[in-house]
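Enquirer: The sequence isn't on hand, but the structure is:
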């Protein structure tokens, strides 16, 4: 199992490339922005993804450092503007996979809990707050075993740490989440089990761009311990239906 400090061949992690958009499979443990602690970030690798254009691509959205999977980049100003509009107006379909503590009694659900910063001194840490920003997430149960559940998720809004806080709020924190209650010593359990499996991007009159990222190695270790097959989990996540999906 690779560690976050291992050398990264970012070009080998490209899932889709065209003249407007890149989608990469962001590895666990790689921050997308510089932080106060320093260290290597995705920003240090963007020049490797230039591929002859005048400028390196830029992020169209963000993923937490310990969230893996599909990350969208725009290759130039026009692309970034169009992608920004799509993410802002909710026409990008997003499916995540998570392993959570406990098995929900229902097979699906919708979480509508407003979120705000937990404290001005806690950076990005968030908490449920009736006076906070609207935040809506949907989930589907796709597997379970040994007191854990595998869920497919769709954040219908894009708040910081939204899925992590929402799942903790309903009593099912994400496995490996050191901030929101999901820490574990199960195989792979010290790593956050939240993965951006799929993005569906509108392309005007063309069919939507549908990109998927395979589950990372720490997911495989945990699923093996639970007696679950990773390919079956991926297929179930892809089949999960949510309220909003990107439209062409």
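Expert: That came through, no problem. The model shown is predicted, which means the values in this text are computed figures rather than measured ones. Numbers count the residues shown, from 1 in each chain.

Enquirer: For the rest of this, base every contact and every neighbour count on C-alpha atoms.
Expert: OK.

Enquirer: OK, contacts around residue 75?
Expert: 19-22, 50, 53, 55-58 (Cα atoms under 8 Å, 6 or more residues apart in numbering).

Enquirer: tell me which element the residue nearest to the spatial centre of the chain is part of?
Expert: For the chain, the residue nearest the mean C-alpha position is residue 196 (3.4 Å; Cα atoms, centre = their mean). If you go by DSSP states H and E, residue 196 is part of strand 194-203.

Enquirer: Below is structure B, check it against A:
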């Protein structure tokens, strides 16, 4: 069962990597909600901080609270619709870095496991081969260590908790994962070792192919 703890957003600022008149790219710290949660105590989030710096900032996509890395905001409703459509149609290239328990035997591969909400244990997700939604993740081992390894993860679909569930089902949960990791992997580090490191897409106004990179903020355990 999920363990609910008080929301204590980090004081680390939202770092803006790119700002133009149409969109904003920010580097979200771990522990900060992407959008407001329920109740005034959960009003502090990436969107509110972006809106404070650049009034009118609109959400395009989200990261789990425990995940750090690249977030995209739109500055007009038309741009928000265009970018949201690009995400829905798989036209946005997303790359994550993660430290996982041990390492898969294969140097790279495709995880193809359908996912569905585990309703009695929300917000957890689970694999369901009968009614789960198609979910695919490519992985590539970057560096192997005795107890943990760094992997590059590329989601081909955008299901909730997809990367976390897929790696746990593979037997290599992401370190620090409070929902899906076993005790050893969960307690090896002080935060979830998952970071949205790269984001690439076609700029909805200029038509230019743009690529953004956020350096990984944690060391391999």
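Expert: Yep, that arrived. Bear in mind the structure is a predicted one, so any value in this text is a computation, not a measurement.

Enquirer: Can you give me the TM-score here?
Expert: Once superposed, the chains reach a TM-score of 0.88 (TM-score structural alignment, normalised by the length of structure 2), with 208 aligned residues with a Cα RMSD of 1.7 Å.

Enquirer: What subset of the contacts of residue 75 of structure 1 is buried?
Expert: 20-22, 50, 56-58 (16 or more other Cα atoms under 10 Å).

Enquirer: hmm, back to that, out of the contacts of residue 75 of structure 1, who's nearest residue 38 of structure 1?
Expert: Residue 38 of structure 1 has its nearest neighbour among these in residue 58, at 19.6 Å by Cα to Cα.

Enquirer: contacting residues for the closest one?
Expert: 46, 73-76, 80.

Enquirer: try residue 178 of structure 1
Expert: residue 192.

Enquirer: One more: the one 3 residues further on?
Expert: By Cα under 8 Å, 6+ apart, the contact list for residue 181 of structure 1 reads 168, 173-174.

Enquirer: Could you list which of those residues belong to strands?
Expert: Among the contacts of residue 181 of structure 1, no member is found in strands (DSSP state E).

Enquirer: For residue 28 of structure 1, state which of those residues is nearest.
Expert: Using Cα to Cα, these come closest to residue 28 of structure 1 at residue 174, 14.6 Å.

Enquirer: from the chain's centre, how far out does the lengthiest helix in structure 2 sit?
Expert: Secondary structure of structure 2 per DSSP state H: the longest helix is helix 77-88. Averaging C-alpha positions (Cα atoms, centre = their mean, to the nearest Å) puts helix 77-88 of structure 2 18 Å from its chain's average.

Enquirer: Name the surrounding residues that touch that helix.
Expert: 22-23, 58-61, 73-74, 92, 204.

Enquirer: list the buried ones in it?
Expert: 79-80, 82-84, 86-87.

Enquirer: Let me know the closest of those residues to residue 118 of structure 2.
Expert: residue 87 (24.3 Å).

Enquirer: the strands in structure 1, which residues?
Expert: 14-17, 21-26, 58-59, 68-74, 93-101, 108-112, 115-117, 126-128, 136-145, 148-155, 194-203, 206-212.

Enquirer: Check how far the last one sits from its aligned residues in structure 2, on average.
Expert: Its matched residues in structure 2 lie on average 1.3 Å from strand 206-212 of structure 1 after superposition (mean Cα distance after the TM-score superposition for structure 1).

Enquirer: give me every residue that touches the counterpart of residue 21 of structure 2 in structure 1.
Expert: Matched by TM-score structural alignment, residue 21 of structure 2 corresponds to residue 19 in structure 1. Neighbour list for residue 19 of structure 1: residue 75 [criterion: Cα under 8 Å, 6+ apart].

Enquirer: now the aligned residue in structure 2 for residue 34 of structure 1: how far from residue 49 of structure 2?
Expert: Matched by TM-score structural alignment, residue 34 of structure 1 corresponds to residue 36 in structure 2. Counting by Cα to Cα, to the nearest Å, the gap from residue 36 of structure 2 to residue 49 of structure 2 is 11 Å.

Enquirer: Residue 152 of structure 2 now?
Expert: 29 Å.

Enquirer: okay, now residue 231 of structure 1: neighbour count?
Expert: Counted with other Cα atoms under 10 Å, residues neighbouring residue 231 of structure 1 total 12.

Enquirer: I meant residue 113 of structure 2, not that one.
Expert: 20.

Enquirer: wait, doesn't it sit right on residue 131?
Expert: No: with contact defined as Cα atoms under 8 Å, residue 113 of structure 2 does not reach residue 131; the gap is 11.2 Å.

Enquirer: Return the residues in contact with the residue nearest to the centre of structure 1.
Expert: 67-71, 94-97, 213.

Enquirer: How about residue 110 of structure 1, nearest residue that isn't a chain neighbour?
Expert: residue 138 (4.4 Å; Cα to Cα, 6 or more residues apart in numbering).

Enquirer: Same question for residue 97 of structure 1.
Expert: Closest to residue 97 of structure 1 by Cα to Cα, 6+ apart is residue 152, at 4.7 Å.

Enquirer: Residue 116 of structure 2 now?
Expert: residue 132 (4.7 Å).

Enquirer: And residue 41 of structure 1, by the same measure?
Expert: In space, residue 41 of structure 1 is closest to residue 31, 4.9 Å off (Cα to Cα, 6+ apart).

Enquirer: one step back: corresponding residue for the residue nearest to residue 110 of structure 1 in structure 2?
Expert: For residue 138 of structure 1, the residue aligned by TM-score structural alignment is residue 138.

Enquirer: Enumerate every residue touching its match.
Expert: 108-111, 153-156.

Enquirer: Now the buried members of the residues you listed.
Expert: Buried among the contacts of residue 138 of structure 2 (16+ other Cα under 10 Å): 111, 153-156.

Enquirer: now those residues in CSV, with distance to residue 210 of structure 2?
Expert: Compiled in CSV, those are given as follows (distance: Cα to Cα, whole Å):
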residue, distance to residue 210 of structure 2
111, 27
153, 20
154, 17
155, 19
156, 19
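
Enquirer: now, among the residues you listed, which is nearest to residue 143 of structure 2?
Expert: residue 153 (13.1 Å).

Enquirer: Looking for the alignment partner of the closest one in structure 1.
Expert: By TM-score structural alignment, residue 153 of structure 2 lines up with residue 153.

Enquirer: Good, we can wrap up now.
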